[in-house]
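Visitor: one predicted model, sequence on top.
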Amino acid sequence: MKRFIAKSIFLPLSILYGLIIDFRNWLFDNQLLPSVRPSVYSISVGNLTVGGTGKTPMVEFLIKRYWSSVYMTNASIATLSRGYGRKTRGFRVATVDDTAATIGDEPLQIHRKFGKQVRVCVGERRVEAIRLLLTHHPETALVVLDDAFQHRAVHPHLAILLMDYKRPFYDDYPFPAGRLRERRKGAHRADVIVVTKCPMNLWEAEQQRIISRIRPYTGSETPIFFAGLQYGQPVSFATHQPVADLKNVVLVSGLANADPLENYVRQAYGMQKHVRFADHYAYTRADLESILTNRPDGSVVLTTEKDWVKLDDLLTAEERSTWPLYYLPVAIQFLAEQESAFLAFLTTHKQLTKA
């Protein structure tokens, strides 16, 4: 009841906010504000909802897909995001010396996993960032734009829109009554939609019901796919190797929506408790010591990859080798037989779209 009352109070503000964003989009749509199509093939990954739709796993999926492509060569792929939460400004290419404070936690995660295959970049002014990237690295053949669906100054060749299965945009409202960054009709700019964090056994009838709810906001031919999350084996902070038979864990997370992760860890690893922090939380040494000191006897600490890169920087080499700290890799996993169709769509779209 309280939630209904709060939504009713904020709904007029949501309508006003939505209209302001509509006007901004109208300016871009009518070329009254400039929108630049990059000279290099570009893919935007984004959402309508604030946080928590699986953008980073999708970016990693694209990295793996295109890096294995026959037409890609070494260092020809780049990722670009604004670097949310960093304390620096301007265009920056990740190096081994960077931290979450200098490039942001998610770019740092990607750099530590794929730094030898891709060039990880940050820059809040993305048109300028792409120009600088191509000036210094003209061999770049693909730029993956992370969290760029509302960044209208760049007109990507392919726009991928993600929607959380449990937080569909068609049931939501713009801020502050809801969690949408713009009104639902913004989905019409998507070239493809992926419904993320789905149960892997999602029935075909339920998929069709969701498609029918999405379709009023998209083009009639816009492909819609369904995917879940696949968690890997926990990895040791000390050895960077997967471990088996991990039990009695204290889960530590700083995510926009940690519920799917909590449900999985509770079932798979005997979760003792879950210490939650805000999304993109900047951990301190005191936070780490509190987590370790207050954990139940015999338990270990399990966290996410995004949180690992920040917590790991707080450790000495000796602490890293002796303290029971692990992180849980996660990847996007398409529902049965949909991955091949999605990959075929990516290939066809790139062939049809001239950079």
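Guide: Done, it's in.
Visitor: can we go C-alpha only for contacts and neighbour counts from here?
Guide: Will do.
Visitor: check contacts around the residue nearest the centre of the chain.
Guide: Centroid-nearest residue in the chain: Lys55, 2.1 Å away (criterion: Cα atoms, centre = their mean). Shown in contact with Lys55 (Cα atoms under 8 Å, 6 or more residues apart in numbering): 45-46, 146-147, 162.
Visitor: how about these, which pair is most distant?
Guide: Within these, Asp146 and Leu162 form the most distant pair, 11.6 Å apart (Cα to Cα).
Visitor: tell me which stretches of the stretch 251-355 of the chain form strands.
Guide: In the stretch 251-355 of the chain, the strands defined using DSSP state E, counting those that start in this stretch lie at 271-277, 300-304, 325-328, 330-334.
Visitor: I meant to write the chain there.
Guide: 41-47, 77-81, 92-93, 118-122, 142-146, 158-164, 192-196, 224-231, 235-236, 249-254, 271-277, 300-304, 325-328, 330-334 (DSSP state E).
Visitor: for Thr347, which of these is the nearest?
Guide: Closest to Thr347 of the strands of the chain, according to Cα to Cα: strand 158-164, at 11.2 Å.
Visitor: what is the orientation angle of that closest one with strand 224-231?
Guide: Counting by axes from the mean of the first three to the mean of the last three Cα atoms, to 10 degrees, strand 158-164 lies at 60 degrees to strand 224-231.
Visitor: just list what strand 158-164 packs against, helices and strands only.
Guide: On a contact count with 3 or more Cα pairs under 8 Å, 6 or more residues apart in numbering; DSSP states H and E, strand 158-164 meets strand 41-47, strand 192-196.
Visitor: below is an additional structure, to be compared with the one above:
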Amino acid sequence: MIFLRYILFPVVPVYYLVTWLRNRLYDLGIKKSTAYDFPVICVGNLSVGGTGKTPMIEYLVTLLKDDFLVATLSRGYKRKTEGFQLANKDATAESIGDEPFQFYNKFKNDILVAVDANRTNGIKQLRSIDDQPEVILLDDAFQHRKVKAGFNILLTTYSNPYFKDVVLPTGNLREPRSGSKRANIIVITKCPNDLSDAERDAILKKIAPETNQHVFFSSISYSNNVISSNMTKSIEALEDFTLVTGIANATPLVNFLSEKELRFEHLNFKDHHEFSKQDIVELNKKELIVTTEKDFMRLKQYESLQDKLFYLPISVVINDTEKMNGLIRDFVKTKL
């Protein structure tokens, strides 16, 4: 795969030019974007792969849900339905996608969860319901330029920041690095807990943020417990188990569990893996399974796994929570 990417390097300038031109047409107003007079916050990235969008959306939900009626809007990647869908008690990972299903399960009494590949239509549909949301959070919509979000949060990982990358197909960037200038906030995600001030300064120098941009650093905080559909266990109490992951980068999770000196085998599937019947047959042979919350949403439907399937919750820790929360709250208040 890596060799193929290098072979395709001559395509990089073509991809760069096409995506740059598309953005330029939007910037000049030749291609039209829809702006809104209420708070629309976009969380996205420049690269393919996992940068931590799901926990960031959950961070924003937790920040805003007690004071405002919040809705999340995702495209519903790999769902089996089409068009606009508003999550309800009959929703599944197949009907709305695994990440939105995770949002719904965690916050169903507090927020609205919707999916639509056409974000403009999704926003229109959300605002047409009787109990319309005051704030809409767009999940993975940074390149969806037909919607002009009032506030953009751009995520990039510590291990593979966008300023060290190139566009597809040789690199991982969906668009040129210059796209970062659209962000109000840039968050370097999945940082080590011991990140030094000197290293932060070096990263800031590479990013060279505009005067209106703010840069934050975040890390992952893992829970001390794993959770199933009907019980909770301490991580320290786990003995031999099977770790099942279907995410873009499982390395931080594997490192965390290894540092705990836990004994486990790791079944590592590709991101958004659709578990087959044979996969479930094999998993049924395992005595104890620990997985991510996103994978748990896809696997919990299988009754045969109910008593052995647990997920490890995670949360986002921001280096300057007060400042970041203040910026987001100030934006919401000025738009309402």
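Guide: The structure has been received and is ready for your questions. The model shown is predicted, which means the values in this text are computed figures rather than measured ones.
Visitor: overlay them and tell me the TM-score.
Guide: After superposition, the two chains reach a TM-score of 0.94 (TM-score structural alignment, normalised by the length of structure 2), with 335 aligned residues with a Cα RMSD of 1.8 Å.
Visitor: picking up where we left off before, give the aligned equivalent of the residue nearest to the centre of structure 1 in structure 2.
Guide: Aligning on TM-score structural alignment places Lys55 of structure 1 opposite Lys53 in structure 2.
Visitor: same deal with Lys64 of structure 1?
Guide: Aligned against structure 2 by TM-score structural alignment, Lys64 of structure 1 finds its counterpart in Thr62.
Visitor: what sits against its match?
Guide: Taking Cα under 8 Å, 6+ apart as the test, Thr62 of structure 2 contacts no residue whatsoever.
Visitor: also His266 of structure 2?
Guide: Going by Cα under 8 Å, 6+ apart, His266 of structure 2 touches 242-245.
Visitor: grab the nearest non-local neighbour of the one in structure 1 that sits across from it in the alignment.
Guide: By TM-score structural alignment, His266 of structure 2 lines up with His274 in structure 1. Nearest residue to His274 of structure 1, sequence neighbours excluded (Cα to Cα, 6 or more residues apart in numbering): Leu251, at 4.6 Å.
Visitor: then Ala6 of structure 1?
Guide: Ala177 (7.5 Å).
Visitor: ok, now Arg182 of structure 2?
Guide: Once flanking residues are discounted, Arg182 of structure 2 sits nearest to Asn152: 7.1 Å by Cα to Cα, 6+ apart.
Visitor: okay, helices next: where are they in the stretch 1-150 of structure 2?
Guide: Applying DSSP state H, counting those that start in this stretch to the stretch 1-150 of structure 2 gives helices spanning 2-7, 12-27, 53-64, 93-96, 98-107, 119-128.
Visitor: Gly76 of structure 2: which of those helices is closest?
Guide: helix 93-96 (5.2 Å).
Visitor: closest one to Ala6 of structure 1 among the strands of structure 1?
Guide: strand 158-164 (23.0 Å).
Visitor: centre of the chain to that closest one, how far?
Guide: Distance of strand 158-164 of structure 1 from its chain centroid, counting by Cα atoms, centre = their mean, to the nearest Å, is 10 Å.
Visitor: what span of structure 2 is that strand aligned with?
Guide: So strand 158-164 of structure 1 sits over residues 151-157 in structure 2, by TM-score structural alignment.
Visitor: which position in structure 2 aligns with Tyr84 of structure 1?
Guide: Matched to structure 2 by TM-score structural alignment, Tyr84 of structure 1 sits across from Tyr77.
Visitor: can you name the farthest residue from the center of structure 2?
Guide: Most distant residue from the mean C-alpha position of structure 2: Lys285, 31.2 Å away (Cα atoms, centre = their mean).
Visitor: one step back: quick one: what's aligned to the residue nearest to Ala6 of structure 1 in structure 2?
Guide: Counting by TM-score structural alignment, Ala177 of structure 1 lines up with Thr170 in structure 2.
Visitor: how much space between its match and Leu309 of structure 2?
Guide: Separation of Thr170 of structure 2 from Leu309 of structure 2 (Cα to Cα, to the nearest Å): 38 Å.
Visitor: so the two - more neighbours on which side?
Guide: Using other Cα atoms under 10 Å, the more surrounded residue of Thr170 of structure 2 and Leu309 is Leu309, with 26 against 19.
Visitor: aligned to that one, what sits in structure 1?
Guide: Under the alignment (TM-score structural alignment), Leu309 of structure 2 maps onto Leu325.
Visitor: likewise for Glu282 of structure 2?
Guide: Aligned by TM-score structural alignment, Glu282 of structure 2 pairs with Ser290 of structure 1.
Visitor: how many residues are close by that match?
Guide: By the measure other Cα under 10 Å, the count of residues near Ser290 of structure 1 is 11.
Visitor: what's the spacing between Thr348 of structure 1 and Phe342 of structure 1?
Guide: 10 Å.
Visitor: His155 of structure 1 now?
Guide: 21 Å.
Visitor: how about the helices in the stretch 251-355 of structure 1?
Guide: So, for the stretch 251-355 of structure 1 - with DSSP H, counting those that start in this stretch - the helices run 259-269, 285-293, 305-312, 317-322, 338-352.
Visitor: for those, which one sits closest to Ile210 of structure 1?
Guide: helix 338-352 (15.7 Å).
Visitor: list the buried ones in the closest one?
Guide: Under the neighbour-count criterion of 16 or more other Cα atoms under 10 Å, helix 338-352 of structure 1 has 339, 342, 346 buried.
Visitor: do the same with stretch 119-136 of structure 1
Guide: Result for stretch 119-136 of structure 1 [16+ other Cα under 10 Å]: buried residues 119-127, 129-130, 133-134.
Visitor: now flag whichever of the residues you listed is closest to Thr304 of structure 1.
Guide: Closest to Thr304 of structure 1, out of all of the buried residues of stretch 119-136 of structure 1 and judged by Cα to Cα, is Val120, at 19.8 Å.
Visitor: next up, the contacts around that closest one.
Guide: 78-80, 93-94, 107, 110-111.
Visitor: please name the nearest non-neighbouring residue to it.
Guide: Of all residues not flanking Val120 of structure 1 in the chain, Thr79 sits nearest, at 5.0 Å (Cα to Cα, 6+ apart).
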